[in-house]
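Turn this into a model:
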Amino acid sequence: MASTLFAANTTIKLHRHDLPPDVDLGPVVAIDTETMGLDPRRDRLCLVQLSAGDGTAHCVQIIPESLGGRGADCPNLKALLARPDVVKLFHFARFDVAILRAALGVECAPVRCTKVAAKLVRTFTERHGLKDLCRELLGVDISKQQQSSDWGAAELTPEQLAYAASDVLHLHALWDRLEALLRREGRLELAEACFRFLPTRGALDLMGYDEPDIFAH
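As a prediction, this is how the structure comes out:
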């Protein structure tokens, strides 16, 4: 079942349980997740947002079987996430790849992360959040008002869906700007090495190696 919301030159499509089989998001797909909290070992995955960077966001609501849903039975979504020929573009991929592995049993690769890219080239600032990057690099203001809302609700509000969509609609443009900076500063190869490691970093987090960090002294 799907519903469509139109807002501010964007189209938001809500799909319950799985991505439709006929959706083609191209060779690079922007992805984000909404969960019940920030611990991927504990907190439930509620929503997966995807965009081809064309002004349309597809939001897949993951509903557990205990609440009348299908849980991790989302074969179309999982197939896309696992495709080796599709680049998955995230902001703070470390969390997203971990929660997708924990909830859906799928490893996302290859990946790119705009937060990692920003930290590699924007060393003159500590502002690496998506809201800051969109404003400073794209001139776009996105709202974070719904960030702490209840994503496990059976019915998501238009405001929640608009917020969720905003987290993926600008990632392609943001990556274009950051990739140019990485090339300018000679750090693209270093960034690519970091991106290749991110699925492993997520797996380590799920095993409890976020604290203590095995890379710490």
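
Going by C-alpha atoms from here, please, whenever you check contacts or count neighbours.
OK.

contacting residues around residue 12?
Neighbouring residues of residue 12 by C-alpha atoms under 8 Å, 6 or more residues apart in numbering: 4-6, 56-59, 161-162, 165.

again, but for residue 138
The contact partners of residue 138, taken as C-alpha under 8 Å, 6+ apart, are 173-174.

So the spatially most central residue of the chain, which state does it fall into?
Nearest to the geometric centre of the chain sits residue 32, at 2.0 Å (C-alpha atoms, centre = their mean). Secondary structure of residue 32, reduced to three states by DSSP: H, G, I helix; E, B strand; the rest coil: strand.

Please provide the structure for the following sequence as well, for comparison with the first:
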Amino acid sequence: MSKTLFTPGGTVHLHAHDLPDGLSLGPVVAVDTETMGLDPRRDRLCLVQLSSGDGAAHLVQFVPEALGGRGFGAAHNLSRLLSAPDVIKLFHFARFDVAALHNALGITVAPVRCTKVASKLVRTYTDRHGLKDLCRDLLGVEISKQQQTSDWGAAELTPEQCAYAASDVLHLHALWARLEALLRREGRLELALACCDFLPVRGKLDLLGYDEPDLFAH
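The predicted model follows:
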């Protein structure tokens, strides 16, 4: 079951439990998740947002069986896309998202790119690396975070939640393009890509409890 919403930020397609058959989102797909909290081991995955960078977003909502849904077992198309080796998955703070997706769907999400990692490597003149900061500073776009702490586990999402969720992926292609150019200019692109290649492993370590204390700490 799918439905389409038209928001000020772009077109939003909301799907239940999986992407529709035959949908192609191209070689680089922006991805984000919404969960019940900030611990990928504990907090349920509720929503996966995707965009091909064309101004439209596809949202896959997972409703638990207790609320009349089907859980995660039906997400075959989504799982194939997220684990496809020839499709780059573009995130902001990929470390959390790849862990949440691995925990819920049992897949390794790769290859990945992360705008937060890129920003921290090249925008060393600031400590503001949030998505809202990057959109404002690099693209001149203001996005709202008003719905960030809303209830993503509800059986029915509001139009405001859908618009907010879409905004988290609609600008990632443009952000990565700006950051990639800066990384090339500063000679740090190879380092950024190596860090991104490690993020699926970092997410699995987090799921095993090696986030605190950090496995790489003294």
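
for the contacts of residue 12 of structure 1, which one is nearest residue 216 of structure 1?
Nearest to residue 216 of structure 1 out of the contacts of residue 12 of structure 1 is residue 165 (C-alpha to C-alpha; 35.5 Å).

Secondary structure class of that closest one, three-state.
For residue 165 of structure 1, the assignment made with three-state DSSP gives helix.

Do a quick rundown of the helices in structure 1.
Taking DSSP state H as the criterion, structure 1 contains helices spanning 75-82, 93-104, 114-121, 130-133, 158-169, 171-184, 188-206.

Between which two of the contacts of residue 12 of structure 1 is the distance greatest?
Maximum pairwise distance in the contacts of residue 12 of structure 1, criterion C-alpha to C-alpha, is 13.2 Å, between 6 and 59.

between these two, which one's more packed in?
In this view residue 6 of structure 1 and residue 59 are compared by other C-alpha atoms under 10 Å, and residue 59 has more residues nearby, 28 against 12.

contacting residues for residue 72 of structure 2?
For residue 72 of structure 2, counting by C-alpha under 8 Å, 6+ apart, the contacting residues are 17, 62, 104-105.

Alignment lookup: it to structure 1.
Residue 72 of structure 2 maps onto residue 72 in structure 1 when the alignment is built from TM-score structural alignment.

quick one on the thing from earlier: map the contacts of residue 12 of structure 1 onto structure 2 and name those still in contact.
For those, the aligned pairs still in contact in structure 2 (both residues aligned by TM-score structural alignment, their matches' C-alpha atoms under 8 Å) are 4-6, 56-59, 161-162, 165.

Show me which of those residues is closest to residue 23 of structure 1.
Residue 23 of structure 1 lies nearest to residue 58 out of those, by C-alpha to C-alpha, at 9.1 Å.

My guess is the closest one contacts residue 18. True?
No - under the criterion of C-alpha atoms under 8 Å, residue 58 of structure 1 lies out of contact with residue 18, with a separation of 10.3 Å.

Who has more neighbours out of those two?
When residue 58 of structure 1 and residue 18 are compared for neighbours, residue 58 comes out ahead with 27 against 24, by other C-alpha under 10 Å.
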